[in-house]
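**Student:** Make a model of this:
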Amino acid sequence: MVETIEKEKQKACEELKKELGQFHGTTQWYRFGKGMLLTDGTKALGDAEPGHYWLLTLIASYQGYPKLKKLDFQVWTLKRDGTKAVVTCQEDTGKPNLVKQSIPFTDTPLDELKLFVCKDGNQRVILLPSEY
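**Tutor:** Below you'll find the model as predicted:
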C-alpha cells in the first residue's frame, strides 16, 4: 500500500515537473490579491492537482513584511520531507533566509520547488524560474 502511494506520488511529481517545464515567459497576467500577479506558469501551479494556491497565498502574505517590502527580487523555496515541508525566502540564492516557515502537512508531490517574486512598478509578480 505504502509503495503504491509512493509510486503515485512520484508519477504526479514527474507530470507536474513536465507541465511546469513548458512555461517560458508569460502570455497573460492573473491578478492574485492586492498588488500581486501570477504568470501562466504559477497559475498552472496553483491549478495543478493537488493545488498549490496555499503556497502562492503564503508568499503573497509575506509581501508586507518590512524586510521583503524593499526587495526587487526574492527567491522562495519549498522543500518537502514526507508530508511536512519548509518554505524559505532569500534575497537571492545563497543569501541568508529572510523567512523560514514550517508547513506541518502538505500533499505536494514535489520534493523541492523554487519560485521568484519580482517587483514590477507597484505590483509584485510570482513566477517560475523558467519564466524569468
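**Student:** going forward, measure contacts between C-alpha atoms and count neighbours the same way
**Tutor:** OK.
**Student:** Is Lys114 in a helix, a strand, or coil?
**Tutor:** Judged by DSSP: H, G, I helix; E, B strand; the rest coil, the three-state class of Lys114 is strand.
**Student:** please give me the structure for this one as well, since I'd like to look at both together:
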Amino acid sequence: MKHSAEDIKSALAMQTGTSHYWKVCPFKNAPVITDGVKVMIDMCEAYWLVNHIASYQMEEKIRNEEFQVWTLERRQDDTATLTCDDGNGHVLLSDAISYTDFPLPEGIKLYLDNGVLLLPSEY
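**Tutor:** Below you'll find the predicted structure:
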C-alpha cells in the first residue's frame, strides 16, 4: 500500500523513542533498527535503504566510525545521493543512486549510533 508523503511525515514525527530493536539485514556488521526506522522502511518500502547502509558497514573506515549521519537527498528526476558523514560534516562517502521511488521528496536523514540505526527524533 502506497502512503502519501504527508502520512509518512506525520507517522515519523510521532517517533520519539523505541521499545524494540529490529534486525532486518543478514550482514555480519548490520545495524539493528529502531521502531521509527521500521515505520519508515515499511511505509516508504525502503528496506533497500537500510540494506545499502548496512552493506557499507563492511568497509573499515565506515564501520570504525561510532556515530554516522546518513542522508538520502532525492532529486526531481528520481535520482538521489546517499551520503555518510561523521556528524561533524566530514563526508565519509557519497553514493549516486541512479533511480529511487522513495516517497519523501526531500529524502531522509538517519543516524547510526554504535550499531543502532535511528531517526533523528529518536536520538
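**Student:** Can you calculate the TM-score here?
**Tutor:** Here the TM-score for the pair of chains, by TM-score structural alignment, normalised by the length of the second structure, is 0.88; 117 aligned residues with a C-alpha RMSD of 1.6 Å.
**Student:** hang on, Lys43 of the first structure in a strand?
**Tutor:** No: the assignment for Lys43 of the first structure, made by three-state DSSP, is helix rather than a strand.
**Student:** Show me what it aligns to in the second structure.
**Tutor:** In the second structure, the residue matched to Lys43 of the first structure (TM-score structural alignment) is Lys38.
**Student:** which residues touch the longest helix belonging to the first structure?
**Tutor:** The longest helix of the first structure (DSSP state H) is helix 2-20. By C-alpha atoms under 8 Å, 6 or more residues apart in numbering, the residues outside helix 2-20 of the first structure that reach it are Gly41, Ala44, Leu45, Ala48, Pro109, Leu110, Leu128.
**Student:** And those residues, which is closest to Leu56 of the first structure?
**Tutor:** Nearest to Leu56 of the first structure, judged by C-alpha to C-alpha, of the contacts of helix 2-20 of the first structure is Leu45 at 9.0 Å.
**Student:** Run a quick neighbour tally on the nearest residue to the closest one once chain neighbours are set aside.
**Tutor:** Of all residues not flanking Leu45 of the first structure in the chain, His52 sits nearest, at 6.0 Å (C-alpha to C-alpha, 6 or more residues apart in numbering). By other C-alpha atoms under 10 Å, the residues close to His52 of the first structure number 18.
**Student:** Quick one: map Trp54 of the first structure onto the second structure.
**Tutor:** When the second structure is aligned by TM-score structural alignment, the residue opposite Trp54 of the first structure is Trp48.
**Student:** For the second structure, which segments count as strands?
**Tutor:** Taking DSSP state E, the strands of the second structure run over residues 32-33, 67-74, 80-85, 91-97, 108-113, 116-118.
**Student:** Among the ones you listed, which comes closest to Gly17 of the second structure?
**Tutor:** strand 116-118 (9.0 Å).
**Student:** Same question for the closest one: list its buried residues.
**Tutor:** Val116, Leu117, Leu118 (16 or more other C-alpha atoms under 10 Å).
**Student:** Please tell me how far whatever residue of the first structure lines up with the first one sits from Glu8 of the first structure.
**Tutor:** In this case it means Val116 of the second structure. Matched across to the first structure, Val116 of the second structure falls on Val125, judged by TM-score structural alignment. The gap separating Val125 of the first structure from Glu8 of the first structure is 32 Å, by C-alpha to C-alpha, to the nearest Å.
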